[in-house]
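Trainee: give the three-dimensional model of this entry:
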Amino acid sequence: MPNKTNLKKNFFKKIEKFRDFQAKIGITFTNEKLLFQAFTHSSYVNEHRKKPYEDNERLEYLGDAVLELTVSEYLYKKYPTMSEGNLTKLRAAIVCEPSLVTFANELSFGELVLLGKGEEMTGGRGRPALLADVFEAFIGALYLDQGLESVTSFLNKVVFPKIDEGAFSHVMDFKSRLQELIQRDGKGVLDYKILEEKGPAHNKEFVATVSLNGEVIGSGVGRSKKEAEQHAAEQGLQKLGEFPQK
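Mentor: Next up, the predicted model:
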């Protein structure tokens, strides 16, 4: 059995970790209990029944909704001509488990999670579902503590720059996005051309270009004409400054 001195030491170490974390992200919680709860797994609560710990599941529920709202608003404003279907697809890629795990890992959330011994021994600290839940719970805690504006400010540092950099562009229809951009800004007419078709029938490769008012703004290679045109449109978007070049 651990003695009271060791228990106190461990407790103060945890408090210090959370204080350091707040300094790192530039956010100070008014109600630190909400912050601790966001990182408290149910397995930890089960092992400390005599103490008034509460797990993060309710905060996760709230954070999920807050995250969807804030990301939806950001995409709605950033892409004024994007269709509802494409906005939904893009949002789904941003709030899906692998993306949330990436955000959580970048901020070392795993190091802060309070786990039961069994969960700790089976690698729970690095489990994707657990990390994604903790990220959502943190968003829920931040919302309750400081409101939507603070959540948006936090996402402006952690999530939104990745959208701007094209990190989720794999779910985008680049041709539609380029067309929307041209129509929105009244820039003129787009024209796609297949310049080259090479290779045997079972392994063809196509080279495409996209022109704006007669000037080539992008080229791309693909296994089909559609794929080549998508890559050309992606390059066109880069040239027009929609997101940084790779």
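Trainee: going forward, measure contacts and count neighbours with C-alpha atoms only.
Mentor: Fine.
Trainee: tell me the secondary structure for residue 210?
Mentor: strand (DSSP: H, G, I helix; E, B strand; the rest coil).
Trainee: and the helices in this structure?
Mentor: 4-25, 32-38, 42-47, 57-78, 84-94, 97-106, 117-121, 128-146, 148-158, 160-164, 174-185, 225-239 (DSSP state H).
Trainee: who's in contact with the third one?
Mentor: In other words, helix 42-47. Helix 42-47 has contacts (Cα atoms under 8 Å, 6 or more residues apart in numbering) with 53, 54, 55, 56, 57, 114, 115, 116, 117, 118, 119.
Trainee: just to revisit the earlier point, just so I know, which of the helices of the chain lies nearest residue 192?
Mentor: helix 225-239 (7.0 Å; Cα to Cα).
Trainee: here is the second sequence; please produce its structure so I can put it next to the first one:
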Amino acid sequence: MKLSADLKAFQGRIGHEFSKPELLIRALTHGSLSSNTRPDNQRLEFLGDRVLGLVMAEKLLADDPNAPEGTIAPRFNALVRKEACAEVARDVDLGAVLKLGRSEMKTGGRRKLALLGDAMEAVVAAVYLDAGFTAARDMIVRLWGDRIANVEADARDPKTALQEWAQARKLAPPKYTEVAREGPDHAPVFTIEASLSNGHKATATAPSKRAAEQAAAKALFTRLEAET
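Mentor: Have a look, this model is predicted:
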């Protein structure tokens, strides 16, 4: 099976040339385009999630052999969560080669966090099945790159950190208010304001409410930490 020029270019971006190209095609095929002759990537996503988890657990333990489980766990969660997978997918422009049905094409599927994250996990599984664990591990470590080294800064959930900061000072829990919603229905962009009862606030914009809330909480918490 020969790959198209765009898929060959994608192989270059992830640093792996498939001996079984059908695995890559399957990894990039969303359920909206699947059929009896064209299986989707859901089973590969399931496997890829486990391969990614094993690689990250192994890497984190090796990098910090004295860290307790309570320290490793939030780092692990930050690296394997769907948002992190979607960020890596955007880095390698995975959306450009996603194979989507008409409905997903019309609703901006190439930019959706969940679809990108799922497909990235499926690509991990495809590399694992094509060339084994070492090849998958090498690709993951390469593509996740500085995220692994800098994970400590992202490991703590910003909303939790902000809430704990407020509780320690006997303040009411943070409030999250939707300030604006822009863009078409299939690709909205939300602006969320995080505020505390002491008057401190910060805003952030993201393609989902959850991401915007997290970003606003992080911005506010970072500002408060710098002031104290």
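Trainee: any chance of the helices of structure 1 in JSON lines with distance to residue 208 of structure 1 and mean neighbour count as columns?
Mentor: Formatted as JSON lines, these follow (distance: least, Cα to Cα, whole Å; neighbours: other Cα atoms under 10 Å):
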{"stretch": "helix 4-25", "distance to residue 208 of structure 1": "45", "mean neighbour count": "12"}
{"stretch": "helix 32-38", "distance to residue 208 of structure 1": "50", "mean neighbour count": "21"}
{"stretch": "helix 42-47", "distance to residue 208 of structure 1": "54", "mean neighbour count": "17"}
{"stretch": "helix 57-78", "distance to residue 208 of structure 1": "28", "mean neighbour count": "17"}
{"stretch": "helix 84-94", "distance to residue 208 of structure 1": "24", "mean neighbour count": "16"}
{"stretch": "helix 97-106", "distance to residue 208 of structure 1": "32", "mean neighbour count": "18"}
{"stretch": "helix 117-121", "distance to residue 208 of structure 1": "52", "mean neighbour count": "13"}
{"stretch": "helix 128-146", "distance to residue 208 of structure 1": "39", "mean neighbour count": "24"}
{"stretch": "helix 148-158", "distance to residue 208 of structure 1": "36", "mean neighbour count": "16"}
{"stretch": "helix 160-164", "distance to residue 208 of structure 1": "26", "mean neighbour count": "15"}
{"stretch": "helix 174-185", "distance to residue 208 of structure 1": "12", "mean neighbour count": "17"}
{"stretch": "helix 225-239", "distance to residue 208 of structure 1": "5", "mean neighbour count": "22"}
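Trainee: any chance of the ones you listed in JSON lines, with distance to residue 202 of structure 1 too?
Mentor: Output for the helices of structure 1, formatted as JSON lines (distance: least, Cα to Cα, whole Å):
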{"stretch": "helix 4-25", "distance to residue 202 of structure 1": "52"}
{"stretch": "helix 32-38", "distance to residue 202 of structure 1": "53"}
{"stretch": "helix 42-47", "distance to residue 202 of structure 1": "54"}
{"stretch": "helix 57-78", "distance to residue 202 of structure 1": "40"}
{"stretch": "helix 84-94", "distance to residue 202 of structure 1": "32"}
{"stretch": "helix 97-106", "distance to residue 202 of structure 1": "34"}
{"stretch": "helix 117-121", "distance to residue 202 of structure 1": "50"}
{"stretch": "helix 128-146", "distance to residue 202 of structure 1": "39"}
{"stretch": "helix 148-158", "distance to residue 202 of structure 1": "44"}
{"stretch": "helix 160-164", "distance to residue 202 of structure 1": "36"}
{"stretch": "helix 174-185", "distance to residue 202 of structure 1": "26"}
{"stretch": "helix 225-239", "distance to residue 202 of structure 1": "14"}
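Trainee: which among these is found nearest to residue 217 of structure 1?
Mentor: Across the helices of structure 1, closest to residue 217 of structure 1 is helix 225-239 (Cα to Cα), at 5.0 Å.
Trainee: now the angle from that closest one to helix 174-185?
Mentor: 40 degrees (axes from the mean of the first three to the mean of the last three Cα atoms, to 10 degrees).
Trainee: same for helix 225-239 of structure 1, what does it pack against?
Mentor: With contacts defined as 3 or more Cα pairs under 8 Å, 6 or more residues apart in numbering; DSSP states H and E, the packing partners of helix 225-239 of structure 1 are helix 174-185, strand 205-212, strand 215-222.
Trainee: any chance of those in CSV, plus distance to residue 18 of structure 1?
Mentor: CSV is the format used below for these (distance: least, Cα to Cα, whole Å):
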stretch, distance to residue 18 of structure 1
helix 174-185, 42
strand 205-212, 52
strand 215-222, 48
